[in-house]
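Trainee: Give me the fold of what follows.
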Amino acid sequence: MLFAAADSTPELGAFAGFITTIMDALGAFGVAVLVAAENLFPPIPSEAILPLAGFAASQGSLNLVAVIVWATVGSVVGAIALYALGAWLGRERFIRLAAKVPLISVSDIERTEQWFVRHGRMTVFFGRLVPIFRSLISIPAGIERMRLIVFIPLTAFGSLIWNTVLVLAGYALGENYGLVEEYVGAFQWVVIAVVLVVIVAFVVWKVRASRRTRD
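Mentor: This next block holds a predicted model:
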């Protein structure tokens, strides 16, 4: 039982306790359920789920290979659900919604779309390795109707790398598996900071371009 394995660890938080309950009930398949949910609801952090699963594997409560495989299955299932959301949303509906956002024009959207068409494969693969964007990248792939025969392998391989790193980190760190969430969390804030800088730069550029047009 995972609870027994966790007895010697520091007191589990409420969310870690929830993860433990699911894994105790469903075994390695529970990892797939949790990771699929994490893809659909990004506030649920994989950096909390996977290291704990790796720790459980180090204690013999779960099979290490099964944890990694099921985690990847969960990642793909969650990604396909978001892909389907993007496909349902569609290009025209997305453009209508996005064009209502201040400082974003249809031409901006079309340029972004063209960029995704050219670099979509690379974006989907490497996007699976970046916190926050790991899940969201599936939506534009669905909007652009990237072929599933391409989307699924790219998602699976990218997810496999991410999942393996976090699971093995938890496996190696043992009772200190919580350190993984701290380091990934710090990296996530770096990503957020970079995104904010890009957004601010974009807004400044749009405002200046608008002023030049008026002049």
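
Trainee: contacts, neighbours, all on C-alpha from now
Mentor: Noted.

Trainee: Next, please give the residue ranges for the helices of this structure.
Mentor: 2-5, 14-26, 28-40, 46-58, 64-89, 91-98, 106-127, 133-136, 138-143, 148-173, 178-214 (DSSP state H).

Trainee: Check which residues of the last one are buried.
Mentor: Buried residues in helix 178-214, defined by neighbour count with 16 or more other Cα atoms under 10 Å: G178, L179, V180, E181, V184, G185, Q188, V191.

Trainee: now the other sequence, so there's something to compare against:
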Amino acid sequence: MSANTSGASGGIAGWATDLVETLGGPGAGIAIALENLFPPLPSEIILPLTGFAVGQGALSMASALIWTTAGSVIGAFALYQIGRLFGRERMYALWERLPLVKTADLEKTERWFAKHGTKAVFFGRMVPIFRSLISVPAGLERMPLPIFLSLTALGSFLWNLALIMAGYALGAQWGLVEQYVGVLSKVVLGVAVLGLVLFIVRKVRSRKVPPVPPVPPVTASPGPREHGG
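Mentor: Purely as a prediction, here's the structure:
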């Protein structure tokens, strides 16, 4: 496989190329497992490169999909365990020490995840950055492991399939996938940062403005009694 990898995110593309060339499908799976644990390793490079390798005959499409999906599940499971071992009590103890936040906010988040957690885990696998981070609250909230693993496998399979097929179709131009998905990553990150800023601003303002005490209702005083003559 002779991909043009010299300019893609420093040595990441070359490192992934070596893994795939040396180990084939298992190498791609290892790269994706590490990408889940360390989001700075971008799947938008590793997966299209794997698709290019499929086109070059270095491995089969089935092997690429099976191993990269397995790598996604293994990496996500490790983060799930971190959240699970950290535990709800430790999270609340840490939360209470943080400025500008309230325990009620964490309770609301727990209720939201209990209601929408399955959607968050499934669709989160197809969103750059959050595809890794979503495993931690899933473990923290102790989402049933079979459900977590099933949603992770399905969502990751679809994400991997799309990027591997893109790399396969583009051939030597597989690096174009990184450019387009990289734009999506920046948009998602920008929205997250904006949401965090707005959250902090709202909290600061709510603490600066003291609550207005309720005005007691005005009751009419009884008038003088009229005595009959």
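
Trainee: Once they're superposed, tell me the TM-score.
Mentor: For this chain pair, the superposition-based TM-score is 0.93 by TM-score structural alignment, normalised by the length of structure 1; 210 aligned residues with a Cα RMSD of 1.4 Å.

Trainee: Most tightly packed of the helices of structure 1?
Mentor: Greatest average neighbour count among those goes to helix 46-58 (a mean of 27), per mean count of other Cα atoms under 10 Å.

Trainee: mind checking how far the equivalent of I200 of structure 2 over in structure 1 is from V195 of structure 1?
Mentor: Aligned counterpart of I200 of structure 2 in structure 1: V203 (TM-score structural alignment). Between V203 of structure 1 and V195 of structure 1 the distance is 12 Å, computed by Cα to Cα, to the nearest Å.

Trainee: Tell me who's in contact with the match of I200 of structure 2.
Mentor: L103 (Cα atoms under 8 Å, 6 or more residues apart in numbering).

Trainee: please redo it, this time with the cut-off set to 10 Å
Mentor: P102, L103, I104, V197, A209 (Cα atoms under 10 Å, 6 or more residues apart in numbering).

Trainee: same check, this time on I68 of structure 1
Mentor: 28, 31-32, 50, 53-54, 74, 159-168 are the contacts of I68 of structure 1 under Cα under 10 Å, 6+ apart.

Trainee: same thing but at 6 Å, please
Mentor: Neighbouring residues of I68 of structure 1 by Cα atoms under 6 Å, 6 or more residues apart in numbering: T164.

Trainee: where's it relative to V35 of structure 1, distance?
Mentor: Using Cα to Cα, I68 of structure 1 is found at 11 Å from V35 of structure 1.

Trainee: W115 of structure 1 matches what in structure 2?
Mentor: Per TM-score structural alignment, W115 of structure 1 is aligned with W112.

Trainee: Same check on P45 of structure 1?
Mentor: In structure 2, the residue matched to P45 of structure 1 (TM-score structural alignment) is P42.

Trainee: Okay, that match and G117 of structure 2: tell me how far apart.
Mentor: Distance from P42 of structure 2 to G117 of structure 2, by Cα to Cα: 24 Å.

Trainee: Please say which position in structure 1 F122 of structure 2 maps to.
Mentor: So, by TM-score structural alignment, F122 of structure 2 is matched to F125.

Trainee: My guess is its match contacts L154. True?
Mentor: Yes. Between F125 of structure 1 and L154 there is a contact under Cα atoms under 6 Å: 5.1 Å.

Trainee: so how far does stretch 35-52 of structure 1 reach from one end to the other?
Mentor: Where stretch 35-52 of structure 1 starts and where it finishes are 12 Å apart, if you go by Cα to Cα.

Trainee: next one: stretch 4-11 of structure 1
Mentor: So stretch 4-11 of structure 1: terminal residues 13 Å apart, Cα to Cα.

Trainee: For that stretch, list every residue counted as buried.
Mentor: A5, A6.

Trainee: Can you give the distance of it from its chain's centre?
Mentor: 28 Å (Cα atoms, centre = their mean, to the nearest Å).

Trainee: Identify the residues contacting that stretch?
Mentor: Stretch 4-11 of structure 1 is contacted from outside by E175, using Cα under 6 Å, 6+ apart.

Trainee: Pick out the residue closest to the middle of structure 1.
Mentor: Taking Cα atoms, centre = their mean as the criterion, R134 is the residue nearest the geometric centre of structure 1, at 2.8 Å.

Trainee: Contact partners for the alignment partner in structure 2 of it?
Mentor: Using TM-score structural alignment, the partner of R134 of structure 1 in structure 2 is R131. Counting by Cα under 6 Å, 6+ apart, R131 of structure 2 makes contact with G124, R125.

Trainee: I'd like to know how far R131 of structure 2 sits from Q173 of structure 2.
Mentor: 25 Å.

Trainee: For the counterpart of G182 of structure 2 in structure 1, list the residues it contacts.
Mentor: Residue correspondence to structure 1 (TM-score structural alignment): G182 of structure 2 is matched to G185. With contact set as Cα under 6 Å, 6+ apart, G185 of structure 1 has no partners.
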